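**Q** next come a sequence and a model predicted from it.
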Amino acid sequence: MSSILPTFSPGAWLTPAVDWLNVHWHPLFAFISDVIQLVLNGLTALLMILPPWALILVSTALVLKLLGLRPAVITALTQGFCWGVGLWPEAIQTITLVTVAVVLSVAIAFPLGVLAARRPVLEAMLRPILDIMQTVPPWVYLIPAVILFSLGSVPAIIATIVYGIPPMLRLTTLAFKQIPHDLQELGQALGAPPRTVLLKIEIPAAMPTLLVGLNQCILLSLAMVVLAGLVGSGGLGAEVTRGLTRMEMGLGLRAGLAIVAVALLLDRLSKAALGGKEKARP
């Protein structure tokens, strides 16, 4: 017995649109894919020039000089763990993919968040879109990404960028809305241009909340990288997928702990670099 209620299938509307884009805009998507793949391959090759022990020593020394002792110890321990469990190339691929995805997510979300904090109409328009983006299961983003960009690292990074934008955008908006008006009025009273007020007053005042948004963006990007192993992204996500499909508990556990190590590394380094040495301490 057929239902008397009308049915609605979003796929019936979205699939023709995606197919049309894939047919008519294929050169653009191919260009984007080539650029992203070139950046990923270049960064990965750069990090793989040195042997693992040398890269660990160099990176630890740089972090010690620039950020302090605590971040340097975490850098040495997390990288040493990835090397010790035999997943060094996969960890480098994951670090590269997550770093590029987070940088692009922040580059998109931060200016939109600043504009949304200053324009309530834009914030009201973005709110339902962000609600949908955070409600949709993350692996759903992989479907159109694979259709448009084929299999590999490129659809993984595109889906990761889309998944990482909402928390950074929301918390950027919240951070700038919480800035005391006295600080903004002080900058204006001193005759500072808007750019100086933004860089010297507003961003430092909003930094604690911005760091929370960056932390959420990194963690969600890492979670997406694991799912992206299903579409051939490589890295630690592929090892987790391989451990699951082959029922190899040891491989899955090692890859999972390596992902935790990468998350800890990126989180502590980002906090130390943006929030100062004291804020990076637990």
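**A** Cool, got the structure. Residues are numbered from 1 along each chain as shown.

**Q** can we go C-alpha only for contacts and neighbour counts from here?
**A** Will do.

**Q** and the helix or strand hosting Ala258, what does it pack against?
**A** Under the criterion of DSSP states H and E, Ala258 resides in helix 249-275. If contacts are counted by 3 or more CA pairs under 8 Å, 6 or more residues apart in numbering; DSSP states H and E, helix 249-275 sits against helix 69-84, helix 88-118, helix 203-228, helix 235-245, helix 277-280.

**Q** buried sites along that helix?
**A** 251-252, 254-259, 261-275 (16 or more other CA atoms under 10 Å).

**Q** before we move on, what about stretch 203-214?
**A** Buried, per 16+ other CA under 10 Å, within stretch 203-214: Ile203, Ala205, Ala206, Met207, Thr209, Leu210, Leu211, Val212, Gly213, Leu214.

**Q** quick check: the farthest pair among those residues?
**A** Greatest spacing in the buried residues of stretch 203-214, by CA to CA: Ala205 and Leu214 (15.5 Å).

**Q** starting at the chain centroid, how far to stretch 167-185?
**A** Chain-centre distance of stretch 167-185: 21 Å, with CA atoms, centre = their mean, to the nearest Å.

**Q** can you list contacts of that stretch?
**A** If you take CA atoms under 8 Å, 6 or more residues apart in numbering as the criterion, stretch 167-185 is touched by 105-106, 109-110, 112-118, 197, 201-202, 205-207, 209-210, 212-214, 216-217.

**Q** who are the neighbours in contact with Leu220?
**A** Tyr163, Gly164.

**Q** so how far is Val58 from Pro52?
**A** Distance, Pro52 to Val58, using CA to CA, to the nearest Å: 10 Å.

**Q** rewinding a little: among the helices and strands packed on helix 249-275, which is nearest Pro16?
**A** helix 203-228 (24.3 Å).

**Q** what about versus this one:
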Amino acid sequence: MDWLTTFPHLNDDFLRNLKKSIDEGFRMFTRAYGDSIESFFNPLQYFLIQSERFMTQTPWPIIMLLIGLLAWYGSRSLKIVFGSLAALFVIGMFDMWDDTMKTISMIFVCTVLAIVIGIPIGILMARSDRVQAVINPVLDVMQTMPSFVYLIPVVMLLGIGKVPGLIAVVIYAIPPMIRLTNLGIRLVDKDVLEAADSFGSSAWQKLKDVQMPLALPTIMAGINQTIMMALAMVVIASMIGVQGLGQPVLKAINNQYFTLGVFNGLAIVVIAIIFDRVSQAYGKRLQRHLEVVHG
């Protein structure tokens, strides 16, 4: 009955040599092309640095005003606006303002990058079943792969710093953006598309004037989920140099500082709630508006 307790496997020497050759190949690739890849991401690094500089160096009353205006524009709810401002005021009182602004700037850049990359891919998936069949397994891997694994190739290629952390966060957070863009466009009523065809609309006009506006509430849900997943990745990304609320949490874990970890963890939760409430309220307003327009 030995076959019940043993499992056939590759020869140990072969497996060891295979792993070694893959590792060596990746190291050679990073030595050969690491600098070129790093220079490719320089514009992204500049964008992130400027965003962080704006959030940390602008006087806090102006930042509070801007966030209040954005919360009002998104939600049209005084309760959400005052709740957001009160939460940020408490964060400032507990001396977590700079770290919070760094985290918000990181989430902002991640979200912009996810939208710029994710929406076109989602549109391609919606227009072609073949493309969807190819990309869906990739998204499955991205969503189920342990987040620590993303850090290994990124750090080997780009080292420690803001950009590697940003890339790792985007890889982890972008799948909902792609999936929900694809879903939103596919759910557009066929009768509406036929009506657009009868008016002689081109494929681009149908996408721009019909499919994207009708899919916008679903796309907003994708943006919401991307923000939530990016915030969940902040602490892990702090291991490779991403500044913000994640670093004090990591410090608290390493040194067993209970209050430091709890306070900064709660600050991350507060940011997540603000983003969630504002984006959800905006999505619902879009939905109501479209229902009125399309009767």
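**A** That came in fine, so what should we check first? The structure presented is a predicted model; accordingly, all values stated were derived computationally and were not measured.

**Q** including distance to Gly68 of structure 1, could the buried residues of stretch 203-214 of structure 1 go into JSON lines?
**A** Compiled in JSON lines, the buried residues of stretch 203-214 of structure 1 are given as follows (distance: CA to CA, whole Å):
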{"residue": "Ile203", "distance to Gly68 of structure 1": "23"}
{"residue": "Ala205", "distance to Gly68 of structure 1": "23"}
{"residue": "Ala206", "distance to Gly68 of structure 1": "23"}
{"residue": "Met207", "distance to Gly68 of structure 1": "19"}
{"residue": "Thr209", "distance to Gly68 of structure 1": "22"}
{"residue": "Leu210", "distance to Gly68 of structure 1": "21"}
{"residue": "Leu211", "distance to Gly68 of structure 1": "18"}
{"residue": "Val212", "distance to Gly68 of structure 1": "21"}
{"residue": "Gly213", "distance to Gly68 of structure 1": "23"}
{"residue": "Leu214", "distance to Gly68 of structure 1": "20"}
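
**Q** what about Ile227 of structure 2, how many residues close to it?
**A** Ile227 of structure 2: 27 surrounding residues under other CA atoms under 10 Å.

**Q** coming back round to it: quick one: which of Pro52 and Val58 of structure 1 has more around it?
**A** Looking at Pro52 of structure 1 and Val58 with other CA under 10 Å, you find the greater number of neighbours at Pro52, namely 19 against 14.

**Q** that one -> structure 2?
**A** By TM-score structural alignment, Pro52 of structure 1 lines up with Trp60 in structure 2.

**Q** please apply the same query to Leu199 of structure 1.
**A** Looks like Leu199 of structure 1 aligns to Lys208 there (TM-score structural alignment).

**Q** what is the neighbour count of its match?
**A** Neighbour number of Lys208 of structure 2 under other CA under 10 Å is 12.

**Q** dead centre of structure 2: give me the residue that sits there.
**A** Ala173 (3.5 Å; CA atoms, centre = their mean).

**Q** next up, the contacts around it.
**A** Ala173 of structure 2 touches Ala114, Gln225, Thr226, Ile227, Met229, Ala230, counting by CA under 8 Å, 6+ apart.

**Q** mind checking how far the last one is from Phe108 of structure 2?
**A** Between Ala230 of structure 2 and Phe108 of structure 2 the distance, using CA to CA, works out to 10 Å.

**Q** which one's more surrounded, these two?
**A** More crowded of Ala230 of structure 2 and Phe108, by other CA under 10 Å: Ala230, with 27 against 17.

**Q** in structure 2, what residue corresponds to Gly113 of structure 1?
**A** Per TM-score structural alignment, Gly113 of structure 1 is aligned with Gly122.

**Q** aligned to Val212 of structure 1, what sits in structure 2?
**A** With TM-score structural alignment as the criterion, Val212 of structure 1 matches Ala221.

**Q** hmm, its match is touching Gly283, no?
**A** Yes. Counting by CA atoms under 8 Å, Ala221 of structure 2 does reach Gly283; the two are 7.0 Å apart.

**Q** run a quick neighbour tally on the match of Gly113 of structure 1.
**A** The number of residues near Gly122 of structure 2, taken as other CA under 10 Å, comes to 25.

**Q** that older thread, out of the helices and strands packed on helix 249-275 of structure 1, nearest to Gly187 of structure 1?
**A** Of all these, helix 203-228 comes closest under CA to CA, at 12.6 Å.
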